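1. curious how this folds, go ahead:
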Amino acid sequence: MNNRHYISSSIYKQNMCSVSIPNSTLHGPCTSGTIRRLEYDQALCFVSDFWPPSASSWIDRCHSWPKPHFVNNIVKMGCLFVAIGHKIGRHEDHEWRISFSLAEQKLVNAMNHSQFLTYGLLKVFLTEIINNGLDDDRKKLSSYHMKTAVFWVIQQNTTPHWCPQNLLGCFWVCFKLILEWVYEGVCPNFFIPDNNMFLSKIDGEAQHQLFFRLYSLYEKGLAFLLHSPSIGSYIINVLHNPRLSICTDEHTLISEAEFDRNLYGEIQCYDTIYKFNIQGCMRHLHILEQMIDSPLLTQYQLLKLQKLTANVLQKTAFILHMETYTPRNKLRYRTDKISCHMLKLAAKFGCITDMMYKAIHYYKAISYMETLSIVEMIKVKLAQPYVMYKSNVDREKYTEAVEAQSWSKKMRQAVAGDIILYNRIHYIRELIPEQQSALQNKIPALFVPPLILLNMLEVLCYRHVDTMRVQSALDDLQTLVHSDQGQLIPFRDISWQILGICQQVTGNHQAALYSYQQSLRQEPFNKIHSATKIRIQKICHLNPLTT
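-> Below you'll find the model as predicted:
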């Protein structure tokens, strides 16, 4: 064209679709489809190293948010060009659109936790209320509009109180901004405000219908969130709790304990650092050290990094014991001392049940009295009425006990988590068959309820130091497994399995057989059924009369 070569956006998309994942379709600038029930959008872009002049005003607007170093990094990244033209232009098939998706990722990372939660709340609101029951052609608002609203509200400092207690207030401010945009028919792009993102999409009758739909929600107030399956249950609790209220200012959406439970639920998820050698672990510790020293961390990010540090220290301690094991007493003593020091540090960074790994280490080192001492200490801590484990928490007692504490102290003093045993690391020799079974089924770790492992360690240790107390510990474990209905003892496959192992090592093969059979009947969360079947076969082979 005009003696110059151009790349047609429409032809490019067609070619991209032909070489993309099979059965994909065109959706805007993307090829879209589903892989194993997971929906995806894939856009192959051209990269520009230069920040577009049309977006230069954005740089001048960034006085308070984002911070100058974020702005500099974003501008240095440049932008992308995606294959889609202006729908009402004359050159739609040839034009390309400037994309700021990389910049938007940086901006999302610059949000604090409450700002990010507000963005998530808006997306849920869009999916479950605004667009609920509408086909694709009738869906006028998208998650991109929600993200843009959050960006504008943060930058213009429309609401200064971005905190968990004001979550609904922040949501309400963003919702009113979207309502205003729909009324005016103008949604300014965050980077290029002259670009109206409603153009050709929300105008005329479609604009009027959408406005009246949103305004009817506005008149109902925040109670319209009751219609959201994901949010409604929390709002109902607020409506029926005289101590809490739904407001759009400084009042609380959910109690402190409920918020902390959700926060710790995310943090307790096992990490994805799959390094099972000393060099890999030390490299991750070095990276974590650098990140923790960053002055830019939010308190939530710092808390997550502390838990990750505890996890890596635990891995390192057990891997060090495995890789450097030696029969020479002096070297073994030195290795045990280093590992023990790492586990002490991990307990300081983590929650109550992170002390359990120190007890496991002492058991591996045949230090049974030290193991029992730590087990008793953990039992005392877990017996406190304010301790939070999954959804089990007395909200009032939790708030009374740790209300003024930092989240880091709350985690150490009042939060319990599951014991995670990575299957490439040997922790307790009696559980190695279960780890091998899970590993064969591509399960990276065993999840064990803390009370179950505490009682298991008691049974195993008392066999060597106080045989009179073995049966009492075994009775406690049996009562725990038999009586609990999944509240304190989830992962019931491994729970019945551990009961069977303890019964077997103490000589009660008939009871052990029953427990193993019960383990096979549970939901196979840990995928240990192969080990269970082998244990049953061995019992039946050694005791032919056992049924």
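2. only C-alpha atoms from now on, for both contacts and neighbour counts.
-> Noted.
3. buried residues of the helix or strand in which Ser233 is found, list them for me.
-> Assignment of secondary structure by DSSP states H and E places Ser233 within helix 232-239. Residues of helix 232-239 classed as buried by neighbour count (16 or more other C-alpha atoms under 10 Å): Ile235, Val238.
4. and if you look at stretch 498-507?
-> Result for stretch 498-507 [16+ other C-alpha under 10 Å]: buried residues Ile498, Leu499, Gly500, Ile501, Cys502, Gln503, Gln504, Thr506.
5. ok, now stretch 177-190?
-> Buried, per 16+ other C-alpha under 10 Å, within stretch 177-190: Leu177, Ile178, Leu179, Trp181, Val182, Tyr183, Gly185, Val186, Cys187, Pro188, Asn189, Phe190.
6. would you mind measuring from the nearest residue to Phe190 once chain neighbours are set aside to Cys163?
-> Distances taken as C-alpha to C-alpha, 6 or more residues apart in numbering place Thr148 nearest to Phe190, at 6.2 Å, with adjacent residues excluded. Separation of Thr148 from Cys163 (C-alpha to C-alpha, to the nearest Å) stands at 20 Å.
7. let's see this one next, to set against the first:
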Amino acid sequence: MIHYRRDTNKRLDEIHNSKPFSVNNITTGGKAEGTALYFESDIDRLYAIKGITCVEPGLPCLSPTVLHLDKTGCSPGYTRVKQVHIGENNSILNKHLVSEQNEIYVANSFSIFRENAYMLDINGVRITKQEKSGPSAPYGNTSIKYDFVFGFECTCQDLIEKWFNRPRKYEWPGPRLIKHISTLEGHVVPVANKGSKFPLTEWRICFTKAELMLMHSLDECQTKLYILLKLIAKSLLKPLCSEMSSYIMKNIVFWIVETSPNERFSQQSLIDRLVDSLTYLKDCLSSNVLKSYMIAERNLFKGRITEIEKKVTYKEN
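-> Reported below is the predicted structural model:
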């Protein structure tokens, strides 16, 4: 069923992206992973705006609209996106441009949705705008919630090269998967890091497609480990600390799988690996550091967990 749900959501994306819409749809989160039922959790979608590409200064780019990544002074894993050339069909950017330090940047208030708009979901049911959370524009009703995130495709070679060249002691990810992931584009999404110097113009760099490929490469035991961690986070940890999300658990699984020999993962050892993962989480809470798997310089816990939340979550864990 996990593989069926993955294939179904992939096919839905392909149908959407075959039509002349202004965005490419990338289903993310539990739906794309195949680990969540339809009404079990939010439906997460990344809308990548067509015709806009962010690149490092000096790199050639044939996109109709070109933006430059400016990571100077930004938090690790974050950037500002600077205006270089805006094509005729992307005038929507003009109302989101702001001046900062004598340069023109795209504000992280960017959205293509009209204020107070409503939509119909795939079932023909009306969904309305909800309170904003992080980079997402949530829409929903009493039955279902969608998290829509707008982003621009980006090429961030320095970060992907660091991930590619990172020493690995064991066999995951395999060489072919590492090479394939290194060719995938990343995205920037509109949210600043907490405490950022640039709260209005900082964007987060993410490698959504890479993370999906890594999730799909996990074996049965590793996938079950992730599902168990998600259940524990949702039922036990999130009521104590709002940051205990499935994304945190995903990064923990990635680190556990990369730093463990493959033979340690089996149906008989599943609970042992669950204990390892919770111990790893406990150590991360103690040090207040959980490295992002794709961008190790980015600390997923920095400025996000209070001392009280850390203590109660650590105790529960």
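8. and the longest strand along the second structure, which stretch of the first structure?
-> Secondary structure of the second structure per DSSP state E: the longest strand is strand 43-55. The aligned range for strand 43-55 of the second structure in the first structure is empty, by TM-score structural alignment.
9. in the stretch 201-317 of the second structure, which spans are helices?
-> 208-217, 220-232, 246-258, 270-287, 307-316 (DSSP state H, counting those that start in this stretch).
10. Gly195 of the second structure is nearest to which of those helices?
-> For the helices of the stretch 201-317 of the second structure, distance to Gly195 of the second structure was read as C-alpha to C-alpha. The smallest value, 16.9 Å, belongs to helix 307-316.
11. just to revisit the earlier point, quick one: the helix holding Ser233 of the first structure to chain centroid distance?
-> 23 Å (C-alpha atoms, centre = their mean, to the nearest Å).
12. next structured bit after that helix?
-> helix 256-267.
13. find me the equivalent region of that following helix in the second structure.
-> Using TM-score structural alignment, helix 256-267 of the first structure pairs with nothing in the second structure.
14. run the angle between the longest strand of the second structure and helix 208-217 for me.
-> Following axes from the mean of the first three to the mean of the last three C-alpha atoms, to 10 degrees, one obtains 130 degrees for the angle between strand 43-55 of the second structure and helix 208-217.
15. against the first structure, where does the following helix or strand past strand 43-55 of the second structure fall?
-> Counting by DSSP H and E, the next helix or strand C-terminal to strand 43-55 of the second structure is strand 65-70. Alignment note (TM-score structural alignment): strand 65-70 of the second structure is unmatched in the first structure.
16. elements contacting strand 65-70 of the second structure?
-> Counting contacts by 3 or more C-alpha pairs under 8 Å, 6 or more residues apart in numbering; DSSP states H and E, strand 65-70 of the second structure packs against strand 43-55, strand 78-85.
17. switch to 10 Å and redo it
-> On a contact count with 3 or more C-alpha pairs under 10 Å, 6 or more residues apart in numbering; DSSP states H and E, strand 65-70 of the second structure meets strand 43-55, strand 78-85, strand 103-106, strand 145-155, strand 202-206.
18. which residue in the second structure aligns with the residue nearest to Phe190 of the first structure?
-> By TM-score structural alignment, Thr148 of the first structure lines up with Asn251.
19. you'd agree that match is up against Arg298?
-> No. Counting by C-alpha atoms under 10 Å, Asn251 of the second structure stays clear of Arg298, with 11.9 Å between them.
20. mutual contacts of the two, please.
-> Leu290, Lys291, Ser292 (C-alpha atoms under 10 Å, 6 or more residues apart in numbering).
21. separation between the first one and Arg304 of the second structure?
-> Pointing back at Leu290 of the second structure there. Applying C-alpha to C-alpha to Leu290 of the second structure and Arg304 of the second structure gives a distance of 11 Å.
22. repeat that for Glu243 of the second structure.
-> If you go by C-alpha to C-alpha, the gap between Glu243 of the second structure and Arg304 of the second structure works out to 7 Å.
23. ditto for Leu278 of the second structure
-> For Leu278 of the second structure, the distance to Arg304 of the second structure - C-alpha to C-alpha - is 19 Å.
24. same check on Thr313 of the second structure?
-> From Thr313 of the second structure over to Arg304 of the second structure (counting by C-alpha to C-alpha), the distance is 13 Å.
25. mutual contacts of the two, please.
-> Cys241.
26. all strands of the first structure, in order?
-> Under DSSP E, the first structure gives strands at 25-27, 30-35, 38-42, 46-48, 79-82, 97-99, 388-389, 415-416, 419-422, 445-448.
27. which one of those strands is the most hemmed in?
-> When the strands of the first structure are scored by mean count of other C-alpha atoms under 10 Å, the highest mean neighbour count falls to strand 415-416 (a mean of 25).
28. tell me which residues touch Leu231 of the second structure, please.
-> Leu237, Ser246, Met249.
29. which one in the second structure is furthest away from the centre?
-> For the second structure, the largest distance from the centre (C-alpha atoms, centre = their mean) belongs to Gln268, which lies 31.4 Å off.
30. so what does it match up with in the first structure?
-> By TM-score structural alignment, Gln268 of the second structure lines up with Gln165.
31. my read: that match touches Ala257, true?
-> No. Judged on C-alpha under 10 Å, Gln165 of the first structure makes no contact with Ala257 at a distance of 11.9 Å.
32. okay, now the closest residue to Ala257 of the first structure other than its chain neighbours: neighbour count?
-> Setting aside the residues directly before and after it, Ala257 of the first structure is nearest to Arg395 in space (C-alpha to C-alpha, 6+ apart), at 5.3 Å. Neighbour count for Arg395 of the first structure, taken as other C-alpha atoms under 10 Å: 18.
33. nice, that's everything, thank you.
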